[in-house]
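Chemist: Sequence and computational prediction follow.
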Amino acid sequence: MSLEGKVWRYGDNIDTDVIIPARYLNSFDPKDLAAHCMEDSDEHQDAPFASNVVEGDIMVGGKNFGCGSSREHAPIAIKAAGVPVVIAADFARIFYRNGINIGLPLLEIGADVEKISHGDKLRVDTATGVIENLTTGDVFHAQPLPGFVQDIARAGGLINYIRTKG
């Protein structure tokens, strides 16, 4: 799956309470969650994420992205905001698993993430793991998503994937 979008860049240790603040966890509606995604982050106050993200934009984080609680609300909020893929140096394991479960592709590129800036335009191929920074010309290589994970993402999540197999 090939994707192109503008980068929303975040730093290290972005936890699930920053991605979707706990005060909004009384909703399970993905669009409600998306409306508050990254609301407590102070990294882009000039153009807050939830009110400025465009379908297809790409979220990029540093080390340990998605640390914190095990709730699925965080990747659901990101996906419902229109973000088709998240790239980071590395992910907290439970966030990584939750991303797969809801069909949100996650790619790890280690220290190369430092070469991606807020506002850059990326082209990402989740099948091959190739990430092209169309702004700088840099090319990065993530571990490609395994075939079954790509199938889960195409199905829109694990539940939909299982329904199609049943």
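Modeler: That came in fine, so what should we check first?
Chemist: Going by C-alpha atoms from here, please, whenever you check contacts or count neighbours.
Modeler: Will do.
Chemist: helices or strands up against the longest strand along the chain?
Modeler: Scanning the chain for the strand with the most residues, using DSSP state E, yields strand 2-9. Contacts defined by 3 or more Cα pairs under 8 Å, 6 or more residues apart in numbering; DSSP states H and E place strand 2-9 against strand 58-61, strand 121-125.
Chemist: and the closest residue to residue 55 other than its chain neighbours, what is it in contact with?
Modeler: Excluding the flanking residues, the one nearest residue 55 by Cα to Cα, 6 or more residues apart in numbering is residue 82, at 4.2 Å. Residue 82 sits next to 53-57 when contact means Cα atoms under 8 Å, 6 or more residues apart in numbering.
Chemist: which of these lies closest to residue 6?
Modeler: residue 57 (4.8 Å; Cα to Cα).
Chemist: another structure for you, compare them:
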Amino acid sequence: MEKAKGHCVKYGDNVDTDVIIPARYLAIQDKAELATHAMEDIDQHFHDKIKKGDLLIAGKNFGCGSSREHAPQVLKDSGISCVIAESFARIFFRNALNIGLAIVEAPEAAKEIQEGEELEVDFTEGKIHNLSSGKSYTMAVFPPFLQEMIDKGGLIASVNEKLEKMQQKT
């Protein structure tokens, strides 16, 4: 987990999990199909404008509401490589890391970055570079074990890989 690079889409404060993925779609089992419904209640064009690697910028309390893991998963499956927000709801924050979606609390960056700007997030350096404006922002660096877990696709994938390695040794 070194860098994420892409254009950004931007939303405001208190985007809840029911907006990220409306409950009426939760019975869909196919991840790609489910991802086509991400954010559709506030942005019907979200799915069409996201390219793999793009970033989502949000205000305060992103991911509030229910504890459904579907919310960060559909963002990841939509192609979002990283979510930058002023703040996250605690359960969304944990669920995002558990499924391997990089998330960053960076209030100044979240306030100043505009929709459509191109960003590069350097997770090792702890910097968000706005390639459109030339401005850079500081962010907290994930500890190595979290970077590794996100790289492997989340908590379950990381644990499964470690178990496989242990079994191979025996």
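Modeler: Perfect, I can see it now. Values in this document were obtained by computation on a predicted structure and should not be read as measured data.
Chemist: What's the TM-score once they're superposed?
Modeler: TM-score for the superposed chains, counting by TM-score structural alignment, normalised by the length of the first structure: 0.94, backed by 162 aligned residues with a Cα RMSD of 1.1 Å.
Chemist: if we can go back for a sec, out of the helices and strands packed on strand 2-9 of the first structure, which one sits most buried?
Modeler: strand 58-61 (a mean of 25; mean count of other Cα atoms under 10 Å).
Chemist: Please give the centre-to-centre distance between that one and its chain.
Modeler: 6 Å (Cα atoms, centre = their mean, to the nearest Å).
Chemist: That strand vs the second structure, mean deviation?
Modeler: In the superposition against the second structure, strand 58-61 of the first structure averages 0.6 Å from its aligned positions (mean Cα distance after the TM-score superposition for the first structure).
Chemist: State the span of the second structure onto which the helix or strand following that strand is aligned.
Modeler: Once the chain leaves strand 58-61 of the first structure, the next helix or strand it forms, by DSSP states H and E, is helix 73-80. Aligning helix 73-80 of the first structure against the second structure (TM-score structural alignment) gives residues 70-77.
Chemist: Over to stretch 151-159 of the first structure?
Modeler: Using TM-score structural alignment, stretch 151-159 of the first structure pairs with 148-156 in the second structure.
Chemist: on that earlier part again, which parts of the longest strand of the first structure are buried?
Modeler: 4-9 (16 or more other Cα atoms under 10 Å).
Chemist: Would you mind pulling the contact partners of the longest helix seen in the second structure?
Modeler: Counting by DSSP state H, the longest helix found in the second structure is helix 155-169. Here helix 155-169 of the second structure makes contact (Cα under 8 Å, 6+ apart) with 97-100, 148-149, 152.
Chemist: Go again with 6 Å.
Modeler: Applying Cα atoms under 6 Å, 6 or more residues apart in numbering, the contact partners of helix 155-169 of the second structure are 98, 149, 152.
Chemist: Is it possible to get JSON lines of the helices and strands packed on strand 2-9 of the first structure that adds distance to residue 136 of the first structure?
Modeler: JSON lines is the format used below for these (distance: least, Cα to Cα, whole Å):
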{"stretch": "strand 58-61", "distance to residue 136 of the first structure": "16"}
{"stretch": "strand 121-125", "distance to residue 136 of the first structure": "9"}
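Chemist: I'd like the distance between residue 14 of the second structure and residue 150 of the second structure.
Modeler: Distance, residue 14 of the second structure to residue 150 of the second structure, using Cα to Cα, to the nearest Å: 25 Å.
Chemist: Compare these two (neighbour count), which wins?
Modeler: Neighbours were counted for residue 14 of the second structure and for residue 150 using other Cα atoms under 10 Å; residue 150 has more, 22 against 18.
Chemist: Run a quick check on the more buried one versus residue 100, I expect a contact.
Modeler: Yes. Counting by Cα atoms under 6 Å, residue 100 is a contact partner of residue 150 of the second structure at 4.1 Å.
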